[in-house]
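>>> Build me a model from this:
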Amino acid sequence: MTNDVPWLNAEEDRSWRAFVRLHQKLFRRLGADLETHSGLSGADFQILVALTDVPEGRLRFQDLAGAIDWERSRLSHQVSRMIKRGLVAREECAEDGRGAFVVITPQGREAIEAAAPRHLVVVRRLVIDALDPEDLAALGRISSRVLERIDAEPR
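Next up is the predicted model:
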């Protein structure tokens, strides 16, 4: 170990490891529950949520990638799988022959509408109900502050 590395002290290390473990366990649990009860993967759900967040239910590939913070190649593979299952469709962009839209289908809308209530029950049970209002507000502030720092960093 070198002295120029800003090593974490014991409390920083404990907090960091707890956060990483929380993230891993929470998203594994949420993904498994989605898969078991709705047949959607966590990735399916994330894309469908982003598409239902916009009134027309469609986003250009690059806008969808930005909304969910994915690499375009990962998004392209996931969208291809979802097209095969009828959850989304690809529409060419009339204004830009190179661009394309990802569009939620009626089947995709039905899938997200069926999955969302149970998913929210699980989110409430595992996270929201585990925190008092002050802790929940602190979680929101902390998350926002870290996201701002990440977004400000050059890639």
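>>> alpha carbons only for contacts and neighbour counts from here, please
OK.
>>> got a list of what the residue nearest the centre of the chain touches?
Using Cα atoms, centre = their mean, the residue of the chain that lies closest to the mean C-alpha position is residue 46, 4.6 Å off. With contacts taken as Cα atoms under 8 Å, 6 or more residues apart in numbering, residue 46 has the following neighbours: residue 68.
>>> One more, so I can put them side by side:
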Amino acid sequence: MTTRWLTPEEQRAWRAYIAATHLLEDAIDRQLQQDAGMPHLYYSILANLSDVPDHRLRMTDLAEKSKITRSRLTYAVTRLEKDGLVRREGCPSDKRGSTAVLTDAGMATLERTAPGHVETVRAAVFDHLTPEQVGQLEEISTGIMRALEGDGTEAATREDVPWRRRSSSSSPCT
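Prediction:
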């Protein structure tokens, strides 16, 4: 197979994208460490739990939603549990499964931290874009995400995409 090297334009776009994402992640991590004493990943886990009914998700579903491996999620949730922000419960319908639940303290942390987080995101990204560029950013990001996830509209399947996070099918805990 012949290597399809990047064109000079693609190379510039790629390097700009990498630099921007690294700088953005650093800015968000600094803000969240300062305001909540946690990295962006932990904040995202809390935010994902706050977005669902009853503020609870099976660990496998939370890993998929957070775009991280189950082992990385387990480590993060253990830390969040120690801080009283999340608790784990067993799953009555599946004795091997467990559910992560956002605690009242976790919700309070989100509510206290969200304004600074949103301001950091707005100042770093959206204040520098036109409304048209915001739409383009969404379109581009969604296209990349779909290609990497292999959502069925692309040629790639889960097996075709080696870097895709795998999750087993899970049923809700009831």
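>>> Got a TM-score for the pair?
Structural agreement between the overlaid chains, expressed as a TM-score with TM-score structural alignment, normalised by the length of the first structure, amounts to 0.95; 153 aligned residues with a Cα RMSD of 1.1 Å.
>>> quick one on the thing from earlier: quick check: which element contains the counterpart of the residue nearest to the centre of the first structure in the second structure?
When the two structures are superposed using TM-score structural alignment, residue 46 of the first structure falls opposite residue 44 in the second structure. Counting by DSSP states H and E, the element that carries residue 44 of the second structure is helix 40-50.
>>> Could you pull out the buried residues of that helix?
Residues of helix 40-50 of the second structure classed as buried: 40, 41, 42, 43, 45, 46, 47, 48, 49, 50 (neighbour count, 16 or more other Cα atoms under 10 Å).
>>> Output those residues as CSV; include the columns distance to residue 74 of the second structure.
Putting the buried residues of helix 40-50 of the second structure into CSV (distance: Cα to Cα, whole Å) gives the following:
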residue, distance to residue 74 of the second structure
40, 16
41, 12
42, 11
43, 15
45, 11
46, 14
47, 16
48, 15
49, 14
50, 18
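>>> List just the nearest of those to residue 68 of the second structure.
When these are ranked by distance to residue 68 of the second structure (Cα to Cα), residue 41 comes first, at 9.1 Å.
>>> Quick one: residues contacting that closest one.
Contacts for residue 41 of the second structure were tallied using Cα under 8 Å, 6+ apart; there are none.
>>> Likewise for residue 129 of the second structure?
Contact partners of residue 129 of the second structure, counting by Cα under 8 Å, 6+ apart, are absent.
>>> which residue lines up with it in the first structure?
When the first structure is aligned by TM-score structural alignment, residue 129 of the second structure is paired with residue 131.
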